[in-house]
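>>> Predicted structure and sequence below. I'll ask about it afterward.
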Amino acid sequence: MTDTIFATDKKLYQLLKTGVNRARKEQRSLLVSLDRQLPAFDPLAYFAVGRQLFEKTLLWGRPTSDFCLVGLGASRTVAAEGRERFSVVKKAWSEILEGAIIDNSACLNGTGPLLMGGFNFTPQQQLSAIWANYPDAMLVLPRFLLTMSQGEYWLTTNIMVGPKSKVDELIKKVEQEWNMIERKATQRSWRKTFSTEIKLQEGEVESWKATVEQLTQDIKDERLEKVVLARQVDVKAEQSFSTTCILDRLRNKYPTCYIFAVGQGDECFLGATPEQLVKFEGDQLQTSCLAGSTARGSSKREDQLLGNQLLNSEKNQHEHLIVLRSIRNSLQKVCLEINISEKPKLLKLDNVQHLHTPITGRLKPDFSLFDLVKELHPTPAIGGLPKNIALELIRKREGIDRGWYSAPVGWINATGDGEFVVAIRSALVKDDNAYLYAGCGIVADSEPEDEYQETCLKLQPILSALKGELNEFTANNE
């Protein structure tokens, strides 16, 4: 990489010239996008720089799949409010791509123009100011997109041009921006040791347990199958959190999980989730059912015993079947075919193991990834069943604003391929404050103490990453 990769780029000059001429003719703004191959880089080095220089910085990756995206800045931000947020974003992305001038020589998924971002759990009047800067939908077309995929490293530059744009000025500006990014990425050492004492404010634990008890009665009265109840834990640190260090610990500790971050100003929503909502490529989709969980054992024998108990647990198998049936019913609306494994298997993570069933399918013509996300969210694993009644009970009983917790976060490219996950095992971080959420599926025979302990187990990964060392979070922290 050199200081002249843009200034001497004849292809970029010609693309921009063509774009400006078209913008003048059509009297509108349009997208010019060009990618180029780069030497190997650490995505987090650029994420750290992005947090310094830009209002919006985003990251998405899965370490074991050798895939990572880093979005620096925003050439265009698509935001939407209300129940039609999926449709609004779908239309806006189509309009951005209309007439766009794209040179995507990499031909790799994750290169070229794409949107990164996500949605909130459910459109509703906000109960707190915590999520004020995260609307019902927010997806970003990055100014600079860095992609690591299949052992290759690429930079995609997305530039919006208008009728009055001047090519030389556009190139000069993008050159200056990239030079600053490069200097800081090579000079800044963000891999510093970071640990801090944290204080937990769990809220009214006994009140939450009482809500579990109330929900079990609601489920019996309403003849529901399941409602997911979440709770919020506030964390206060002795110093400001380093979001880059938190992400570094998460990717090293949970390499099979999806590592994500959506930085908005001095706030950042981040996490390491094991739960894929849906992946789409061509006309093929991939999703999974992840419901039912237990702890990992302290020995191989104990771990196997706990796993076998989970596989044979009537309660957990029932919960898993509820989620699986709901996913199948949702997919039938948009799929030509659906393939589901016969029996769930164990998905073992560092501190928890889940029942897991892979699902594949083929999408009907004229449907998109946004349609899949709309149909699948929220799954019973984070909402309940029947969906609408469960969501109404969540609004009535939960008493918190979930924001983007347990909502779809991901990316979509110009051809419609992409992937979204369910943003659990996550936190919203701002300065020395962090807001964490964990939930569990409540059924008719749920025990409040057991459900509380399950939320404690689910909070451990992100709490450990926030603190910088292992932080055993159990009922003893009350």
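Arrived safely, thanks for sending. Numbers count the residues shown, from 1 in each chain.

>>> C-alpha only now, for contacts and for neighbours.
OK.

>>> The helix or strand where residue 44 lies packs against which elements?
For residue 44, the host element (DSSP states H and E) is helix 43-53. On a contact count with 3 or more CA pairs under 8 Å, 6 or more residues apart in numbering; DSSP states H and E, helix 43-53 meets strand 56-62, strand 67-72, helix 167-187, helix 243-253.

>>> Could you point out which of these sits nearest residue 315?
helix 243-253 (29.6 Å; CA to CA).

>>> Need the residues that contact the closest one.
44, 47-48, 62-63, 190-192, 194, 257, 259, 268, 270-272, 350, 429, 461-462, 465-466, 468 (CA atoms under 8 Å, 6 or more residues apart in numbering).

>>> could you flag which of those are buried?
44, 47-48, 62-63, 194, 257, 259, 268, 270-272, 429, 461-462, 465-466, 468 (16 or more other CA atoms under 10 Å).

>>> Use this one as the comparison:
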Amino acid sequence: MIECKTEQHIKICGKEIATVQNAARTIQQLIDENIPELTETIAQPTLVSFQISLENCDPLSWLSQQASTTRLYWSDREASYEVAAAGETDRLFAEGEPHLTELILELQRRLASSSEDIRYYGGLKFDSSSPADHDWKPFGALLFVLPRYEMTKSQHGNTFTINLVIQHGNEVEQQLLAEIQTLQTLCSAAPVSSQPLPIASIRTDSPNQKEWQEIIDKSIQAFDSGCMEKIVLARKTTMVFSEELDPIRLLKQLKDVVNRAFHFYFQFDGTPGFIGATPERLYKRIGETIFSEAVAGTRPRGNSPEADLAFAEDLLNSDKDVREHQFVCKSILDVMDELCTDIQSPAQVSLLKLARVQHLYNKYSATLKKGYGDADLLERIHPTPAVGGVPKKEAIRQIAALEPFDRGWYAGPIGWLSRNESEFAVGIRSALMMKNQLHIYTGAGIVKGSEAESEWEEIENKLGSFLAIQQVNGTENA
């Protein structure tokens, strides 16, 4: 494990605004200019960040040219912040059933002396108590990295940053000169290919439709016995393609067909990549202010304004979907009552309208009480009844028993932390990429009165974002 034991952070910003084409020369000059001062200044392990401003940039195009075995991408739902990253300067990794509070506190210790734009990106396994299968093992129960190279595009400007740990001043010149040698290749960018994806020739569902019926029947029995009120059950759809997939091209096409979503890609050490476009924010923290959401219930979008309104009204008046949504609302408010003050909640439910589906939606804000932080929020909020169930512990136990696969990071918290801010989305509408295979994960909320066939169709609707890419590329989706 790479470990950054820095006690301080030095951030060096260039004054010149560069283009992507001359970024290598600009940052090389910035490094050269600062070698003498850094040699004299650094007497202990120090995180040093070199940052230049860019006129314009396309982080995804830049990422497509990076050969690093660790590649990350994150863009928020409002399209106000986008980052692509390659390589690692620091890593925090845990397997088994880690002590979440201790690990998040360790991340906060590493961030304590850094500037606000230093962020660790990563996520957590949905259920750390369940065994990890081979495909998910590299992701562990928790994994966060501080990227080595970052290209960021936001409403505040565009930047390219290199993060390095320098142990002592006498290593500065050698380390920075070695870094300069990689810059020309590192700063290259080219448009993401618009060529069609390979053809998907095989599709399998786990569970299949017959097995899905049996699992739903067992869930209904648990409701009848009184041990559960809701459970969210997922399906793993595996698509096999005619050749190896390009993850950046897939992500670009996913962004083209899915709006109002957190788009993400995580690949560590050349392992399988976790990719997706989730509509659901777990929470966002700005200082002591917390924002969270309740998202549940699903209907497709209509192909006309009248049809769309009919679907929306059906959703708003569905007893089953309203009950599902109320479980999520209550769960979030219970956490806020415990951890927060000044809770703001809406008077009535609204709708979150996405490209292909729409959901019941409530937005909440509150002020975190003194002494509480990200570890408390992650432990208390995750998993919400939107991806787990009610009661939480029994639903998680039943999910492990009923689902014939390991969820891994699917439906787990994914996002980033900085010194004073953090944001986590729920890792749904997602897939695990493995060479020429794509394992797509989708789920449906099950309550008393749910019907297996309609829940299967709901999952098909949610799967539509990935299937739409196949339709765009002229393949069959069945």
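Nice, I can see it. Only a predicted model underlies this, so the values are computations on that prediction, with no experimental measurement involved.

>>> where does the TM-score land?
A TM-score of 0.89 describes the superposed chains when it is computed by TM-score structural alignment, normalised by the length of the first structure; 453 aligned residues with a CA RMSD of 2.1 Å.

>>> circling back to that earlier point, right, and the helices and strands packed on helix 43-53 of the first structure - which one's nearest residue 278 of the first structure?
Here strand 56-62 is closest among those (CA to CA), at 14.4 Å.

>>> Show the residue spans covered by the helices in the stretch 351-478 of the first structure.
All helices of the stretch 351-478 of the first structure, identified by DSSP state H, counting those that start in this stretch, fall at 369-376, 387-397, 448-467.

>>> Next up, the contacts around the residue nearest the centre of the first structure.
Centroid-nearest residue in the first structure, with CA atoms, centre = their mean: residue 409, separated by 3.1 Å. By CA under 8 Å, 6+ apart, residue 409 of the first structure lies in contact with 116-119, 260, 420-423.

>>> Residues in contact with the helix holding residue 44 of the first structure: which ones?
So helix 43-53 of the first structure is in contact with 56-59, 68-73, 146, 148, 181, 184-186, 188, 190, 244, 248, 263, 265-266, going by CA under 8 Å, 6+ apart.

>>> From the contacts of residue 409 of the first structure, list just the buried residues.
Applying 16+ other CA under 10 Å to these flags 116-119, 260, 420-423 as buried.

>>> Which of those residues sits closest to residue 387 of the first structure?
Using CA to CA, residue 422 comes nearest to residue 387 of the first structure of these, at 16.3 Å.

>>> Tell me the counterpart of the closest one in the second structure.
Alignment note: residue 422 of the first structure maps to residue 426 in the second structure; criterion TM-score structural alignment.

>>> Turn the helices of the stretch 351-478 of the first structure into CSV, including distance to residue 25 of the first structure.
Shown next, in CSV, are those (distance: least, CA to CA, whole Å):
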stretch, distance to residue 25 of the first structure
helix 369-376, 32
helix 387-397, 48
helix 448-467, 52
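
>>> sorry, back to before: how about the helices and strands packed on helix 43-53 of the first structure, which one is nearest residue 359 of the first structure?
Of those, the one closest to residue 359 of the first structure (CA to CA) turns out to be strand 56-62, at 19.2 Å.

>>> and for that closest one, what span of the second structure is it aligned with?
So strand 56-62 of the first structure sits over residues 70-76 in the second structure, by TM-score structural alignment.

>>> now stretch 209-221 of the first structure
With TM-score structural alignment applied, stretch 209-221 of the first structure matches the range 213-225 in the second structure.

>>> which parts of that stretch are buried?
For stretch 213-225 of the second structure, by 16+ other CA under 10 Å, it's 213, 215-216, 219-220, 222-223.

>>> List the contacts of it.
When contacts are defined by CA under 8 Å, 6+ apart, stretch 213-225 of the second structure is touched by residues 228-231, 402, 446-448, 451-453.

>>> and which of the residues you listed is nearest to residue 115 of the second structure?
residue 231 (41.5 Å).

>>> what's the nearest residue to the closest one if we skip its chain neighbours?
residue 389 (4.1 Å; CA to CA, 6 or more residues apart in numbering).

>>> Would you reformat the contacts of stretch 213-225 of the second structure as a markdown table and include distance to residue 304 of the second structure?
Converted to a markdown table, these look like this (distance: CA to CA, whole Å):
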| residue | distance to residue 304 of the second structure |
| --- | --- |
| 228 | 39 |
| 229 | 36 |
| 230 | 33 |
| 231 | 33 |
| 402 | 39 |
| 446 | 29 |
| 447 | 30 |
| 448 | 32 |
| 451 | 27 |
| 452 | 28 |
| 453 | 25 |
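
>>> Looking at neighbours, which among those is most surrounded?
residue 231 (30 neighbours; other CA atoms under 10 Å).
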